[in-house]
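Q: Please find the sequence and the predicted model below.
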Amino acid sequence: MDHPFVKGLPCFIHIKASETPQLAWLRSLVTVLANESRQPSPGSTVIVDRLTEVLFIQLMRTYMENSSNSEGYIIALADLQIGSALNLIHSETKAHWSVEQLGDAVSLSRTAFTEKLSRMVGMPPKTYLINWRMQKAKTQLEHTDTAMIDIAQGAGYSSEAAFSKAFKHYYDQPPGQVRRNSNPH
C-alpha cells in the first residue's frame, strides 16, 4: 500500500519495561495473545484480532510520545491541527473539502496549513486529498458494485469521463479494468 501511514511506520518499536512502568500491563496482554495463538479455542481469532489492535494502538501512542522526530505521518496524526485535518479528510464521504476549507477548519491560513501539512506529511494538501480520494475510489471499484458515477462524484469529479481520465493517469489503467480484474465473474 502506498499510504503515508504505512510508509511512515518505523521498522520496530522497542518499549523498555524499566523506562515505562505504567505499561506493565502490556506484558499480560502479550501473554494472553501468545496463549490464544498457541491454543486456539472458540473465539480465539476475535480475541487475537482485538488484542493485537490494542497492542498496535499502544505501540503507536508510545512511539508518538517518545519520538524526537517532528515530521512524518504518524507525528502529523498527533498534531492538534494537522491531525484534525487528516481526520476530516479521512472521514469525508463525498469530496467536499478544499485546502482553504481544511485550513479554516483547523484555524490556519491556507498558506500556513499548506506549509505545515506538507512538512509533516511530505506532500501538499491538494496532492494528499487527490491520493486519498483515488485510493478510496480504487477500493470501491475493487470491493463494491457502486455505480461508476457515484464513485466519480465521491472522488470529486462531476463526470465519469473526467474521473476515468484522472484515474487512468493515476493508476495507468482505466477504472473499468480495475473493476473487471477484481471481480472476474
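A: On my side now, so go ahead.
Q: Every contact and neighbour count from this point should use C-alpha atoms.
A: Noted.
Q: tell me which residues in the longest helix anywhere in the chain are buried?
A: Secondary structure of the chain read by DSSP state H shows that its longest helix is helix 44-66. Going by neighbour count (16 or more other Cα atoms under 10 Å), the buried part of helix 44-66 is Ser44, Val48, Leu51, Leu59, Met60, Thr62, Tyr63, Met64.
Q: Pretty sure the third one sits against Thr31.
A: No: using Cα atoms under 8 Å, Leu51 makes no contact with Thr31, being 10.7 Å away.
Q: what helices or strands is the longest helix of the chain leaning on?
A: The contact analysis (3 or more Cα pairs under 8 Å, 6 or more residues apart in numbering; DSSP states H and E) places helix 44-66 against helix 25-38, helix 73-78.
Q: Would you format those as JSON lines with mean neighbour count included?
A: Formatted as JSON lines, those follow (neighbours: other Cα atoms under 10 Å):
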{"stretch": "helix 25-38", "mean neighbour count": "14"}
{"stretch": "helix 73-78", "mean neighbour count": "21"}
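Q: Let's have these in a markdown table, adding distance to Met148.
A: Shown next, in a markdown table, are the helices and strands packed on helix 44-66 (distance: least, Cα to Cα, whole Å):
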| stretch | distance to Met148 |
| --- | --- |
| helix 25-38 | 42 |
| helix 73-78 | 31 |
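Q: Asn66 is in contact with Ala78, correct?
A: No: using Cα under 8 Å, Ala78 is not in contact with Asn66, being 11.7 Å away.
Q: what's the burial count for Ile151?
A: Counted with other Cα atoms under 10 Å, the neighbours of Ile151 add up to 24.
Q: Tell me which residues touch it, please.
A: Counting by Cα atoms under 8 Å, 6 or more residues apart in numbering, Ile151 makes contact with Ala137, Gln140, Leu141.
Q: What distance do you get for it to Lys138?
A: 9 Å (Cα to Cα, to the nearest Å).
Q: Also Arg179?
A: Arg179 is 8 Å from Lys138, where distance means Cα to Cα.
Q: re earlier: which single one of the buried residues of helix 44-66 is nearest to Ala105?
A: Closest to Ala105 out of the buried residues of helix 44-66 is Met64 (23.6 Å), distances taken as Cα to Cα.
Q: Now that closest one: closest residue in space that isn't a chain neighbour?
A: Setting aside the residues directly before and after it, Met64 is nearest to Ile75 in space (Cα to Cα, 6 or more residues apart in numbering), at 6.0 Å.
Q: let's bring in a second one:
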Amino acid sequence: MAAMADIELVQGDLTEQEVDAIVNAANSSLLGGGGVDGAIHRKGGPEILAECRKLRAGHYGRGLPTGQAVATTAGRLLARWVVHTVGPVWSDTEDRSDLLADCHRNSLAVAADLGARSIAFPAISTGVYRWPMADAARIAVTTVRASESFDVVRFVLFDRAAHDTFAAAVREIR
C-alpha cells in the first residue's frame, strides 16, 4: 500500500509554485477570468489560453462542467501543467459539497494521469463563489487526504486567515 501524500500549506502566490501541476479555479469558459484564473493566464502566457481555446473548439464547446477537470500546458509558469477545474458557487439552499469534492478528486486524477507527483491547489470556490472557508478547507483536506498518487499535495492560500483555517482542518482531519 502506498503512503498518503504529505499535505503542505503555504501562504503565497499559486503561480510561483515549483510543482508538477497547479490547479486553476477556472470559470467554465476556460478563457481566463479574475482571481486565481486571471493570475494564471497572465503569468503563464498565451500558451495556456491557446490550449484552452482548442479545448473549447473540441470536446468542451459548451464549457467545462462544474466539478470536472482538464489539463493544459503551464506556459511560462514553474509548473509543468495547469489543471483547470470549475468550482461550485456556494448555496445556502442546496448542498453542493460533492461538486467541490469532485473538483479536488478530478484534479488529482487528471494530474496523476499526466504523471504528476506534486500538485498545488488554491482554496477553490472561496473567492467570488463565496464558499465558507472552513467548510471548503474541510472538504478539500478530506478529499486529498485519501490520495496515494502524490508525494506532495500543497494548498497555497492567499492570506493568513485562509492559511490558519486550512491548518485547523489539517490538524482536525488526521
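A: Yes, it's here. These numbers were taken from a predicted model, which means no experiment stands behind them.
Q: Need the TM-score from the superposition.
A: The TM-score (TM-score structural alignment, normalised by the length of structure 2) is 0.27; 87 aligned residues with a Cα RMSD of 5.7 Å.
Q: before we move on, back to that, just give me the residues shared between the contact sets of Arg179 and Lys138 of structure 1.
A: Both Arg179 of structure 1 and Lys138 lack any common contact, where contact means Cα under 8 Å, 6+ apart.
Q: which residues of structure 2 fall in helices?
A: Under DSSP H, structure 2 gives helices at 35-44, 46-57, 97-114, 133-145, 160-172.
Q: which helices and strands does whichever strand or helix holds Met134 of structure 1 pack with?
A: Using DSSP states H and E, Met134 of structure 1 falls within helix 125-143. Applying 3+ Cα pairs under 8 Å, 6+ apart, we find helix 125-143 of structure 1 packed against helix 110-121, helix 148-154, helix 175-182.
Q: Just send those back as JSON lines, with distance to Leu88 of structure 1 too.
A: Shown next, in JSON lines, are those (distance: least, Cα to Cα, whole Å):
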{"stretch": "helix 110-121", "distance to Leu88 of structure 1": "13"}
{"stretch": "helix 148-154", "distance to Leu88 of structure 1": "15"}
{"stretch": "helix 175-182", "distance to Leu88 of structure 1": "26"}
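Q: Give me the spatial nearest neighbour of Leu26 of structure 1, chain neighbours excluded.
A: Leu55 is the one closest to Leu26 of structure 1 (Cα to Cα, 6+ apart), at 7.5 Å.
Q: ditto for Pro4 of structure 1
A: Going by Cα to Cα, 6+ apart, Pro4 of structure 1 has Tyr73 as its nearest residue, at 6.0 Å.
Q: Report the separation between that neighbour and Asn131 of structure 1.
A: Separation of Tyr73 of structure 1 from Asn131 of structure 1 (Cα to Cα) stands at 14 Å.
Q: ok so, going back, tell me the angle of the helix holding Met134 of structure 1 relative to helix 110-121?
A: 60 degrees (axes from the mean of the first three to the mean of the last three Cα atoms, to 10 degrees).
Q: quick one: buried residues of helix 125-143 of structure 1?
A: Buried residues in helix 125-143 of structure 1, counting neighbours by 16+ other Cα under 10 Å, are found at 125, 128-138, 140-142.
Q: Equivalent analysis for stretch 100-117 of structure 2, please.
A: Neighbour-count burial for stretch 100-117 of structure 2 flags 100-112, 116-117 (criterion: 16+ other Cα under 10 Å).
Q: ditto for stretch 82-93 of structure 1
A: Ile82, Gly83, Ser84, Ala85, Leu86, Ile89.
Q: Quick check: nearest residue in space to the second one, chain neighbours excluded?
A: Distances taken as Cα to Cα, 6+ apart put Leu77 closest to Gly83 of structure 1, at 4.0 Å, once the chain neighbours are dropped.
Q: So that neighbour is in contact with His90, correct?
A: No: here Leu77 of structure 1 does not reach His90: they are 11.6 Å apart, not a contact under Cα under 8 Å.
Q: Now do Phe121 of structure 2: how many residues are near it, please.
A: By other Cα under 10 Å, 23 other residues sit near Phe121 of structure 2.
Q: any idea how far it lies from Glu47 of structure 2?
A: Between Phe121 of structure 2 and Glu47 of structure 2 the distance is 21 Å, computed by Cα to Cα.
Q: OK, contacts around Ala76 of structure 1?
A: Contacts for Ala76 of structure 1 (Cα under 8 Å, 6+ apart) come out as Ile82, Gly83, Leu117, Met120, Val121.
Q: TSV please, covering those and showing distance to Thr111 of structure 1.
A: Listed next are those as TSV, based on distance: Cα to Cα, whole Å:
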residue	distance to Thr111 of structure 1
Ile82	13
Gly83	17
Leu117	10
Met120	14
Val121	15
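Q: quick check, nearest of the residues you listed to Lys7 of structure 1?
A: Comparing these against Lys7 of structure 1 with Cα to Cα places Val121 closest, at 10.5 Å.
Q: Looks like that closest one contacts Tyr73 (just checking).
A: Yes: look at Val121 of structure 1 against Tyr73 with Cα under 8 Å: they come within range, at 4.9 Å.
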